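Trainee: generate coordinates for the sequence data below:
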Amino acid sequence: MPIAILALALGTFGIGTTEFVIMGMLPIVGADLGVDVPTAGQYVSSYAMGVVVGAPLLTALTVRLARRWTLVGLLVLFTLGNLLSALAPTHEVLLATRFLTGLPHGAFFGVGVLVAASLVAPSRRGRAMATVVLGLTIANVVGVPGGTFIAQQLGWRWTFAAIALVGVVATIAVAAFAPRGERDTTTTGSLRAELAAFARPQVLLTLAVVIFGLGGLFASYSYVAPMLTDVSGLAESSVPWVLVLVGVGMTAGSYLGGRMSDRSTLATLAGGLVLVIAVLLALTVLLDSPVAAVVLLVLLGFGSLALGPAIQMRIVEQAGGAPTMVSAGVQSAFNIANSIGAWLGGAVIAAGAGLRAPNLVGAALAVVGLVILGVSGFLEIRERRTTTAQAEPVPAAA
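Mentor: So this is what the prediction gives:
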């Protein structure tokens, strides 16, 4: 595996840590800044909206630049956002800094997976993309529980400071090892062509699968800490260790998802969504059992992250020669899912439905995602049949 891909994975490790660690720190941050848990859930949503805005905007601004320096600049902005979060004095300021930190997220993933894919043979592109995404899943094994532990022991501000340090190291690594060539000549480099890729029906359907399918994950996982402590009965000190196990599940899901995606993206997506739906329904019923809750959360992480490489491969396949913006668009869709899921999960809690309810909301969102995937698959099969029929020679008249 080229060392440049590992440098990119270090960047996604930092990004994944700052995105997900807030979910394990919501009660701590909320108590320190004087807001309740549903209100603290806005830190999840504000980061997500930063990604939604930043992915198309920063990708459009950098589409003609050398990818190496684009990646470095994005990591510098990410590092600055975490430093400012560590210093945020109020709830409102932290909302703003979380938004700022989210801005480079989508563009970094979008460019990073394309750089990784360009460094390996076509038959290994799924695994190369999965390795970049693996930084995100390792963040859930090491970064998120580690950051939660730091927050419990030293305070949440030290967590963001530690993530900023990871950002500095990742910036240096990417600057040193990313390909030094200019912009990838296998793509158009045209902003018009990049934007036109969004008009392709399969691109839009894949993005919709991300929004609803992964919205199911975030409706539940955004409130994992209060669910484990208030319903499952686990001690607050146990939460980081549960997050470690969930991260292991995510890592395994991302790895196997990459291998399966090299065979069939549709089958990988369908299998992952079915698993997510089943797990969320089971969590609704079994959340009061600590053992069952932990096992099911690990399976939720496995099924959800198995979708990542398949989504990236499918969106790039459908984008033709203009994959940069749609690849970044996956991260926008991912974080729309994050924002919608966290908001709906918090809304049902605030309405008095209890901490089990976000799991039902998540299952419903994932069902919608599965239906949309079915439509996408149907259209693809019909298109293949039409293409095959048109390619068949017409029998000569007798």
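
Trainee: for the rest of this, base every contact and every neighbour count on C-alpha atoms.
Mentor: Will do.

Trainee: so Val120, which of the three states?
Mentor: The assignment at Val120 comes out as coil when based on DSSP: H, G, I helix; E, B strand; the rest coil.

Trainee: residues touching the spatially closest residue to it that is not a sequence neighbour, list them.
Mentor: Nearest residue to Val120, sequence neighbours excluded (C-alpha to C-alpha, 6 or more residues apart in numbering): Ala128, at 7.1 Å. Contact analysis of Ala128 by C-alpha atoms under 8 Å, 6 or more residues apart in numbering lists 1, 5, 113, 116-117, 120.

Trainee: closest one to Ala162 out of those, please.
Mentor: Ile5 (22.5 Å; C-alpha to C-alpha).

Trainee: from Glu19, how far out is that closest one?
Mentor: For Ile5, the distance to Glu19 equals 21 Å [C-alpha to C-alpha, to the nearest Å].

Trainee: how much space separates the residue most central in space within the chain from Gly147?
Mentor: By C-alpha atoms, centre = their mean, the mean C-alpha position of the chain lies nearest to Phe334, the distance being 5.3 Å. Relative to Gly147, Phe334 is positioned 22 Å away (C-alpha to C-alpha).

Trainee: can I assume Ala366 is in contact with Gly213?
Mentor: Yes. Using C-alpha atoms under 8 Å, Ala366 makes contact with Gly213 at a distance of 4.1 Å.

Trainee: show me which of these two is the more surrounded one.
Mentor: Gly213 (34 against 29; other C-alpha atoms under 10 Å).

Trainee: which helix or which strand is home to that one?
Mentor: Taking DSSP states H and E as the criterion, Gly213 maps to helix 201-221.

Trainee: isn't the residue nearest to the centre of the chain up against Phe212?
Mentor: No. Look at Phe334 against Phe212 with C-alpha under 8 Å: they stay out of range, at 9.1 Å.

Trainee: mind listing what's buried in the biggest helix by length in the chain?
Mentor: For the chain, the helix with the greatest residue count under DSSP state H is helix 357-391. Using 16 or more other C-alpha atoms under 10 Å as the test for burial, helix 357-391 gives 357-370, 372-374, 376-377.

Trainee: what are the boundaries of the helices in the stretch 151-300 of the chain?
Mentor: Here the stretch 151-300 of the chain has its helices, by DSSP state H, counting those that start in this stretch, at 156-177, 191-196, 201-221, 224-226, 239-261, 265-286, 290-318.

Trainee: before we go on, could you also do this sequence so I can check it against the first one:
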Amino acid sequence: MPLAVHVLGLAIFAQGTSELMIAGLLPEMAADLGVSVSATGLLISAFALGMLAGAPALAVLTLRWPRRTAMLTFLAVFVAAHVAGALTDDYAVLFGTRVVAAFVYAGFWAAASVTAIGLAGPDARGRAMAVVAGGLTVATVAGLPAGTVLGQHYGWRAAFWAVAALSALAMIGVFATIPGGRPGAAGTPRLRDELRTMAMPRLWAAYATTALATSGLLATFGYLAPLVTEVTGLSEGSVPLVMALYGLGATIGITLGGRVADRRPFTTLHVGLAGGVVVSAGLALLAGAPAPTLVLALLLGGAGFGINPALNTRVFALAEGAPTLAAAVNISAFNVGITVGPWLGGLAIDAGLGYRSVAWIGAALIAAALVTAASAALSSRRSAVRANPAAEPAAAPVPVTDGR
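Mentor: The predicted structure is shown next:
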């Protein structure tokens, strides 16, 4: 795998840490800014809002830019937003910096995905996306707890400075390893081609799979901590262990998924989604027992992240000639899931259905994603047969003669 792809993974790690670390810094930030914890929690929503809009908007605005220039610009704005956030005492200013940072982070995600796929080649798309998306996995496992510890000991602003420094380091790596210059005329992206590609129904079916699968995973994961403390009966001190098991499973899942997604994308999706349904339902049924819950937390991370490379490579396979906007909208589809899943789980909890209900909701959403993936596989198989009728098996064997 080219070094540049690993550099892109590092950049996603730096920015992904910022996406996640607010959850661990809410009390400190609320006290310092003089606002409620719930108001501080809206900073997480601000980031999700920025990412949802940022990917497609910036994909269009920077479509004809050299990708290295686009990614360096996004990273520079991201660094500036975190410096401004670390220096301000105004909640409204901080809220604005979170939206801006998420906006350019989403743009970086889209550009990095297309760049990594191009550098790795068509036979290694899944592995390339596993490396890039693996940066977010490492952010979950290491960046989130490190940012929390840093913020608790040196103040939440120190975590913002650390993210800014890591992102600046990533800028150096991008400048040194990503080829510069504009693509040749034949390869210059055109908005008309990108929009024509977006009209494909199969592409929107792929987005539906991404959004449903992600919402199902986040419906369960978003409330995993209270599930294990309130239902399983584990202490709050054991929550980091549960999260570490989830992160370990995510790391294993995305590594294995990246290795097989190129050869068998639909098999990867079907196995991972079916596993997600079983694991989520298992948590709903067995959350009262500590040992199964710990094992299922590990498997939830594995199933949820194992399909990530296939969800991305499927979009690139469909939008082969004009992937930039298609990849950007897939980033938005991920963020739709990140927003909708926990929201549905919260509605169930507020309705008095208990924490087990979120796992049932997760299982139902992932099951819906499995249906869309299976339908897409069937449609793809039919299209392949129509395109190459000779590949379709004959209804009955035809005797072969030598003409005598």
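
Trainee: superposed, how do the two chains score by TM?
Mentor: Remark: TM-score between the superposed chains equals 0.88 [TM-score structural alignment, normalised by the length of structure 1]; 390 aligned residues with a C-alpha RMSD of 2.6 Å.

Trainee: re the thing from before, distance of the residue nearest to Val120 of structure 1 from Arg157 of structure 1?
Mentor: Ala128 of structure 1 sits 34 Å away from Arg157 of structure 1, taking C-alpha to C-alpha as the criterion.

Trainee: and for Gly81 of structure 1?
Mentor: According to C-alpha to C-alpha, Gly81 of structure 1 stands 13 Å off from Arg157 of structure 1.

Trainee: so for these two, which sits in the more crowded spot?
Mentor: Higher neighbour count among Gly81 of structure 1 and Arg157: Gly81, with 24 against 19, using other C-alpha under 10 Å.

Trainee: where's that one, which helix or strand?
Mentor: Following DSSP H and E, one finds Gly81 of structure 1 within helix 67-87.

Trainee: buried stuff in that helix?
Mentor: Buried residues in helix 67-87 of structure 1, counted by 16+ other C-alpha under 10 Å: 67-86.

Trainee: again with stretch 23-34 of structure 2
Mentor: Buried positions in stretch 23-34 of structure 2, judged by neighbour count with 16+ other C-alpha under 10 Å: 23-30.

Trainee: export those to JSON lines and tack on distance to Leu353 of structure 2 and secondary structure?
Mentor: Formatted as JSON lines, these follow (distance: C-alpha to C-alpha, whole Å; DSSP: H, G, I helix; E, B strand; the rest coil):
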{"residue": "Ala23", "distance to Leu353 of structure 2": "24", "secondary structure": "helix"}
{"residue": "Gly24", "distance to Leu353 of structure 2": "26", "secondary structure": "helix"}
{"residue": "Leu25", "distance to Leu353 of structure 2": "29", "secondary structure": "helix"}
{"residue": "Leu26", "distance to Leu353 of structure 2": "26", "secondary structure": "helix"}
{"residue": "Pro27", "distance to Leu353 of structure 2": "28", "secondary structure": "helix"}
{"residue": "Glu28", "distance to Leu353 of structure 2": "31", "secondary structure": "helix"}
{"residue": "Met29", "distance to Leu353 of structure 2": "31", "secondary structure": "helix"}
{"residue": "Ala30", "distance to Leu353 of structure 2": "30", "secondary structure": "helix"}
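
Trainee: any chance of CSV for these, columns distance to Val271 of structure 2?
Mentor: Shown next, in CSV, are these (distance: C-alpha to C-alpha, whole Å):
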residue, distance to Val271 of structure 2
Ala23, 31
Gly24, 33
Leu25, 36
Leu26, 37
Pro27, 40
Glu28, 41
Met29, 41
Ala30, 42
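
Trainee: quick one: which of those residues is nearest Phe221 of structure 2?
Mentor: For the buried residues of stretch 23-34 of structure 2, the nearest to Phe221 of structure 2 is Ala23 (13.5 Å; C-alpha to C-alpha).

Trainee: hmm, that closest one is touching Thr40, no?
Mentor: No. Ala23 of structure 2 is beyond contact range of Thr40, at 9.3 Å (criterion: C-alpha under 8 Å).

Trainee: what about Ser46 of structure 1, helix or strand, and which?
Mentor: Counting by DSSP H and E, Ser46 of structure 1 is part of helix 42-62.

Trainee: so what touches that helix?
Mentor: Contacts for helix 42-62 of structure 1 (C-alpha under 8 Å, 6+ apart): 19, 22-23, 70, 94-96, 98-107, 191, 222, 324-325, 328-329, 331-333, 335-336, 338-340, 342-343.

Trainee: and what of stretch 257-277 of structure 2?
Mentor: 123-130, 213, 217, 300, 303-311, 313-314, 362-364, 366-367, 369-370, 373-374, 377.

Trainee: 7 Å instead, please
Mentor: Residues outside stretch 257-277 of structure 2 that contact it (C-alpha atoms under 7 Å, 6 or more residues apart in numbering): 123-127, 130, 300, 303-304, 306-307, 309-310, 363, 366-367, 370, 377.

Trainee: give me the buried subset of those residues.
Mentor: 124-127, 130, 300, 303-304, 306-307, 309-310, 363, 366-367, 370, 377.

Trainee: returning to that earlier point: I'd like the distance between the residue nearest to Val120 of structure 1 and Leu58 of structure 1.
Mentor: Taking C-alpha to C-alpha, one finds Ala128 of structure 1 at 23 Å from Leu58 of structure 1.

Trainee: next: Gly308 of structure 1.
Mentor: The separation that Gly308 of structure 1 has from Leu58 of structure 1, given C-alpha to C-alpha, amounts to 22 Å.

Trainee: for these two, indicate the residue with more neighbours.
Mentor: Under the criterion of other C-alpha under 10 Å, the comparison of Gly308 of structure 1 against Leu58 puts Gly308 first, with 27 against 21.

Trainee: mind listing what that one touches?
Mentor: Ser254.

Trainee: ok, now how distant is it from Met129 of structure 1?
Mentor: Distance, Gly308 of structure 1 to Met129 of structure 1, by C-alpha to C-alpha: 9 Å.

Trainee: what does Leu77 of structure 1 give?
Mentor: Leu77 of structure 1 is 23 Å from Met129 of structure 1, by C-alpha to C-alpha.

Trainee: now Ala208 of structure 1
Mentor: Distance from Ala208 of structure 1 to Met129 of structure 1, by C-alpha to C-alpha: 21 Å.

Trainee: show me which of the two is the more surrounded one.
Mentor: The residue with more neighbours, out of Ala208 of structure 1 and Met129, is Met129; 29 against 21, by other C-alpha under 10 Å.
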